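S.K.: Below are the sequence and a predicted model; questions follow.
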Amino acid sequence: MRVVVDLSRCQGYAQCAFLAPDAFRMHGEEALMYAPNPDDAQREQVLRAAAACPLQAILVDRVDGPDTSVGTSPS
């Protein structure tokens, strides 16, 4: 799983830090720090945190490893 936060949109409401404290934390009162590749065990918490962001500044991508289907055709 890959997490990207648009820090120009983030206003420091800290809902993500409350819901997924192992993946998101506030540094001071306004600066958000986050894990770009959180553990899959945190998946549900991270998804809830992204959904709770009032500004929708958090994007979560599912990463399953290399995509072996790109550029290949069935024989």
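M.R.: All right, it came through fine. Numbers count the residues shown, from 1 in each chain.

S.K.: use CA for all of it now, contacts and neighbours both
M.R.: Fine.

S.K.: thinking residue 24 is in contact with residue 35, fair?
M.R.: Yes: between residue 24 and residue 35 a contact is recorded at 6.6 Å, counting by Cα atoms under 8 Å.

S.K.: Compare those two and say which is more crowded by neighbours.
M.R.: Using other Cα atoms under 10 Å, the more surrounded residue of residue 24 and residue 35 is residue 24, with 21 against 14.

S.K.: for residue 7, what are its contacts?
M.R.: Residue 7 makes contacts with 32, 57, as judged by Cα atoms under 8 Å, 6 or more residues apart in numbering.

S.K.: what about versus this one:
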Amino acid sequence: MRIEVDLDLCQGHGMCELEAPDVFEAGRDSVTVLESEPDESRRADVEAAVRYCPTRALTIVEE
């Protein structure tokens, strides 16, 4: 899986970092993806981050 962030939508709420702190780092206005292709052991956390993003800025792309 690969994570994509729509920076036009992201407002830096930080829900992704709360759900998957090893994968995301929230800034004031946007998020940084620390690991754009996390391994399957982090899937549940990444899916929660995508689900709880208030602006729907995150997407999981299956490869």
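M.R.: Sure thing, it's come through. Keep in mind that what you see is a predicted model, and the values were worked out from it rather than measured.

S.K.: how far apart are the helix ranked longest in the second structure and its match in the first structure?
M.R.: Counting by DSSP state H, the longest helix found in the second structure is helix 43-52. Comparison of helix 43-52 of the second structure with the first structure after fitting gives an average deviation of 0.3 Å (mean Cα distance after the TM-score superposition for the first structure).

S.K.: Could I get the buried residue list for that helix?
M.R.: In terms of neighbour count (16 or more other Cα atoms under 10 Å), helix 43-52 of the second structure has its buried residues at 45, 46, 47, 49, 50, 51, 52.

S.K.: what would the residues you listed look like in JSON lines with distance to residue 59 of the second structure?
M.R.: Listed next are these as JSON lines, based on distance: Cα to Cα, whole Å:
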{"residue": "45", "distance to residue 59 of the second structure": "13"}
{"residue": "46", "distance to residue 59 of the second structure": "10"}
{"residue": "47", "distance to residue 59 of the second structure": "9"}
{"residue": "49", "distance to residue 59 of the second structure": "10"}
{"residue": "50", "distance to residue 59 of the second structure": "6"}
{"residue": "51", "distance to residue 59 of the second structure": "9"}
{"residue": "52", "distance to residue 59 of the second structure": "12"}
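
S.K.: Can you tell me which of those residues lies closest to residue 10 of the second structure?
M.R.: Set against residue 10 of the second structure, the nearest of these by Cα to Cα is residue 50 (11.6 Å).
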